[in-house]
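*Asks:* Below is the sequence, then the predicted model.
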Amino acid sequence: MPQTFEHQIAEALGPDMTPGVPVQEAEEGATLASCFNVTGLAVASVAAAAGELAALTGAAEVTLNRRHALQWFDMTLRPEGWALPGTWDAVAGDYRAADGWIRLHTNAPHHRAVALSVLGCAPDRAAVAEAVSGWQREALEAAVVDAGGCAAAMHTLEGWAAHPQGQAVARDPLIGWEVKGEGTGAATLAGVKVLDLTRVLAGPVATRMLAGFGAEVLRIDPPDWNEPGVEPEVTLGKRRAGLDLRVAADRTVFEGLLSEADVLVHGYRPGALAGLGYDAGARARLAPQAVEVTLDAYGWQGPWAGRRGFDSLVQMSSGIAAEGMHRAGAEKPVPLPVQALDHATGYLMAAAVLRALRVRLASGRVMAARLSLARTSALLVSGGVGAFSAGLAAETAADLAPGTEATGWGPARRVAFPVRLDGEGPRWRHPAGPLRCDPARW
């Protein structure tokens, strides 16, 4: 009998110090439309973070609104008098190759340039589709990835289970823990300094929740990173600074920030921080007291451990999009209705941070944890596949939090956050806004 999501997550967080306050659920009938149990994964991951939050803060009651949890697995900002930019680049998407489907991820300008260079075509969908049609899907995937871009050939669930990387991911724990050192910390989240070196989307989901319940989150971006379509989601509650870790003066600033951090969250591929001179040993020397939680796309062992990836690509690789296509009787890949791997991994990262803070307080052990989108995909698949469930009912004014958010682009409303502790929801001190607008200091 397969274990429930809740049981697998509890095992991954560890048998010690399990939360003592049960999470009370409301709006129990809400579901997302999928042949996978995306709803169960969403609720279980948010509930795990909520339970850890209650345990750290000493809350006597924690509630989770199921409908709002599912809404927070999607875009949550509702602009008033202005419009959000598109989420996807015009070239990004699924294309039919000579022997199947492949997805190109081109939201970052340099990833787009790589894909177009490999294909040798104009930057429009018709030209890309024609160029892709002449390639074998795995050959094109390899060419794009080897050139520094992002692509994923579509595999079936069975194909991924037999693939060397699929087998490597299956051996990975859902949360990989290790003891980093010894240190001390406060018995609360208020004022905890979180250094956020993540981009999109899982890492920012984790730090966004931490910011809402008292942490001081400082997000650091390199000078050339922008993704306007998701910035209204990933910046809420945070101060945002820019540093170039290839520049000596900025490295000095970064090292000062890290030395004062209570928590480091990063989403660099394995070896990327080491390439900048900040391997695990260097980080431990600079910040021996800092809890560290990190993620990557394709797992921490196997031939693809260092591969660039995103939620939509992992869905293609791991068989999710192919199974959706098969179950729907569709002619093209059918992904999940939301980027559930990103969001679920983000809430699991938040839960890991919170558990690690409690461990540090109780025992003096400073923990590091590793997660991946591909391993979260395996968690979702473990829940089985069936008929498509119904989708959410249309949003109403009752779904929105009271008040207006003065974002950096204009006023907006936001969907009510699903978690409340002792009747109180999050309080984000900083509205969403553009990147690199704050000084790099605590």
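*Replies:* Happy to help now that I have it. Keep in mind that what you see is a predicted model, and the values were worked out from it rather than measured.

*Asks:* all contacts plus neighbour counts: C-alpha atoms, from now on.
*Replies:* Will do.

*Asks:* H343 in helix, strand or coil?
*Replies:* On the three-state scheme (DSSP: H, G, I helix; E, B strand; the rest coil), H343 is labelled helix.

*Asks:* which residues does it contact?
*Replies:* By CA atoms under 8 Å, 6 or more residues apart in numbering, the contact list for H343 reads 42, 73, 201-202, 205.

*Asks:* One more to weigh against that first structure:
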Amino acid sequence: MYKSMMQAVCSETDVSDIDLSMFVGAEEPLHGVNELAAASVRAAVSSTQMFIQEYFGTRPSAKMDRTLVDRWCVSSVTPTGWNLPSEWDEFAKDYQARDGWIRLHTNASHHRDCALSVLGDVSTPEEAAEVIANWNSSELESAIVNAGGCAAVLRNRQEWQSHPQGIAVAQEPIVNWDITQSSSHHWKLHTSELPLSGLRVLDLTRVIAGPVATRFLANLGADVLRIDPPHWDEGGNTIDMAVGKTCAGLNLREPEDLSRLIELIKSAHVLVHGYRKDALSRLGLTKSRLSELNPALISVGVNAYGATGPWQNRRGFDSLVQRSSGVAMEKSGIVTALPYQALDHSTGYLTAATVMQALRLQHAGGGVASAHLSLARQAQILLDADIDHTAMLAGKTHKNGAGVYTDYCFNEQTDWGPVLRLPLPYEIEGVNLNWMKPAKKLRSGLPEFGIIR
């Protein structure tokens, strides 16, 4: 699995493996789903090692703790004297329809409103369940999606493999690369201790996969500026994903704010975006327009259901993709999903690896890269891997909390309150992996890049 990921993100075919060993903790690591998460972290770390070697001249060694990989995929923080806000809306759950199961994703208020507009006069999940029990699952899925909401029928693996979107995803590469020739890059990095210090990353991602990628880049010293629309909220996820970043807001429906975004695109070195496949184009920011604005801009996109097929522009999240693709399954009248949102986290770390490889390519004069990844393609990796799917779903996950890692945690004063932040699941020799910025609330900063350190 790791080799397939590295082949997807690397231009070379003879990449040596990362030097791995456990460095803290005594708990037994997970297997199954952990294989996917750990492989993606290895890809990101190994790509960083290669970049440091080529830019600064020396390849550092690296270590990884597989148990901490799992912990970070659940939550990286333990609040001190207070409780995290919930990351799930009360209507976000699995419901039994007339002919099967369907999952609603209602964490965003407008997605919730769209779903409830289809269900009618319901005010509680219990009332919603009564209404959904009389619907055909596929018809309800289509009705909610057409209304602008988010839902997914629980399909088995065979149903997904014969579905037009499943067929399209299976034919896509893990990372879809597009390389164009360009003038030399405009970024200059300063020290291997903070190997990405001096790099400006414009972060147009939300929820988990994209923010995991930009969090990794921020941890290496990149100046990450995250932009969110008005009123967008991610509940308890934000404190996990905002660390190390500047978080600002723009309303891209307003011409003035869209003009500000365009100025940021002109000055950025890397753009990571997690909108639906057609979203930037609908703003006038087509691939050719981005190249016109900034010919040296590296652009990496992430979406739920892939770059091709009838669902390429469909709204989606990890929990929905698990159910669409056959990763989740029904057992004894209960829908059983992965022990954490592994599709999101794996896609996120692999996106970070893709950015690092694009930087290597650009530094070597090989052109400017744009790339695309999806959660559904990560689901396909899981389904294709030589792993017992049933055992993977049944595998336990470690509870949130510092546990045996308490002595290694970082004290962090966030906008929500003090927390203990887990140590990172990796170490890279000679790299300062301490967080430069604590987690701040969305839209708490100005939409501008900071001073280069």
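*Replies:* Received, thanks. Remember, it's a predicted structure, so these values are computed and weren't measured experimentally.

*Asks:* Could I get the TM-score for this pair?
*Replies:* For this chain pair, the superposition-based TM-score is 0.93 by TM-score structural alignment, normalised by the length of the first structure; 430 aligned residues with a CA RMSD of 1.8 Å.

*Asks:* still on that earlier bit, top of the contacts of H343 of the first structure by neighbour count?
*Replies:* Counting neighbours by other CA atoms under 10 Å, A202 leads these with 31 neighbours.

*Asks:* Correct me if wrong: it contacts T345.
*Replies:* Yes. At 5.7 Å, A202 of the first structure and T345 qualify as touching, with contact defined as CA atoms under 8 Å.

*Asks:* Can you show me the strands along the stretch 101-250 of the first structure?
*Replies:* 151-153, 176-182, 193-197, 216-221, 239-242 (DSSP state E, counting those that start in this stretch).

*Asks:* And L373 of the second structure, what's its match in the first structure?
*Replies:* Aligned counterpart of L373 of the second structure in the first structure: L371 (TM-score structural alignment).

*Asks:* secondary structure class for the nearest residue to that match once chain neighbours are set aside?
*Replies:* The shortest distance from L371 of the first structure to any non-neighbouring residue, by CA to CA, 6 or more residues apart in numbering, is to L295 (4.7 Å). The three-state assignment at L295 of the first structure reads strand, by three-state DSSP.

*Asks:* same deal with I387 of the second structure?
*Replies:* On the three-state scheme (three-state DSSP), I387 of the second structure is labelled coil.

*Asks:* How about the contacts made by it?
*Replies:* By CA under 8 Å, 6+ apart, I387 of the second structure lies in contact with G32.

*Asks:* now do 10 Å
*Replies:* Residues counted as contacts of I387 of the second structure (CA atoms under 10 Å, 6 or more residues apart in numbering) are 31-33, 35.

*Asks:* tally of neighbours for G236 of the second structure?
*Replies:* For G236 of the second structure, the count of nearby residues is 16 (other CA under 10 Å).

*Asks:* In the first structure, what residue corresponds to it?
*Replies:* Using TM-score structural alignment, the partner of G236 of the second structure in the first structure is G229.

*Asks:* Contact partners for that match?
*Replies:* Shown in contact with G229 of the first structure (CA under 10 Å, 6+ apart): 75, 84-89, 107.

*Asks:* which non-adjacent residue is nearest it?
*Replies:* Nearest non-adjacent residue to G229 of the first structure, counting by CA to CA, 6+ apart: T87, 4.3 Å away.

*Asks:* residues near V272 of the second structure, how many?
*Replies:* Each residue near V272 of the second structure was counted by other CA under 10 Å, and the total is 27.

*Asks:* isn't it right up against N303?
*Replies:* No. Between V272 of the second structure and N303 there is no contact under CA atoms under 10 Å: 11.2 Å.

*Asks:* what touches both of these two?
*Replies:* Residues touching both V272 of the second structure and N303 by CA under 10 Å, 6+ apart: 205, 210, 372.

*Asks:* Dump those to a markdown table, plus neighbour count.
*Replies:* Converted to a markdown table, these look like this (neighbours: other CA atoms under 10 Å):
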| residue | neighbour count |
| --- | --- |
| T205 | 23 |
| G210 | 29 |
| H372 | 23 |
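
*Asks:* Closest one to L154 of the second structure out of those residues, please.
*Replies:* G210 (24.7 Å; CA to CA).

*Asks:* Can you tell me how far that closest one is from G120 of the second structure?
*Replies:* 34 Å (CA to CA, to the nearest Å).

*Asks:* aligned partner of V419 of the second structure in the first structure?
*Replies:* Counting by TM-score structural alignment, the partner of V419 of the second structure is A412.

*Asks:* List the contacts of that match.
*Replies:* 77-83, 403-406, 431-432.

*Asks:* one step back: mind checking which of the strands of the stretch 101-250 of the first structure is nearest A131 of the first structure?
*Replies:* strand 151-153 (14.6 Å).

*Asks:* Can you list which of the contacts of H343 of the first structure carry over to the second structure?
*Replies:* With both residues aligned by TM-score structural alignment, their matches' CA atoms under 8 Å, the contacts of the contacts of H343 of the first structure that the second structure also has are 42, 73, 201-202, 205.

*Asks:* Filter those residues down to the ones in helices?
*Replies:* Judged by DSSP state H, the subset of these located in helices is 42, 202, 205.

*Asks:* Touching, E61 of the first structure and V23? I think so.
*Replies:* Yes. With contacts defined as CA under 10 Å, E61 of the first structure counts as touching V23 at a distance of 7.6 Å.

*Asks:* what does the residue nearest to L371 of the first structure align to in the second structure?
*Replies:* So L295 of the first structure corresponds to V302, using TM-score structural alignment.

*Asks:* Kindly report the same for R307 of the first structure.
*Replies:* Under the alignment (TM-score structural alignment), R307 of the first structure maps onto R314.

*Asks:* List the residues that contact that match.
*Replies:* R314 of the second structure neighbours (CA under 10 Å, 6+ apart): 145-146, 148-150, 276-278, 303-306.

*Asks:* Buried among those residues? Make that a ChimeraX selection.
*Replies:* Those of the contacts of R314 of the second structure that count as buried under 16 or more other CA atoms under 10 Å are selected in ChimeraX with:
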select :145,148,149,150,276,277,303,304,305,306
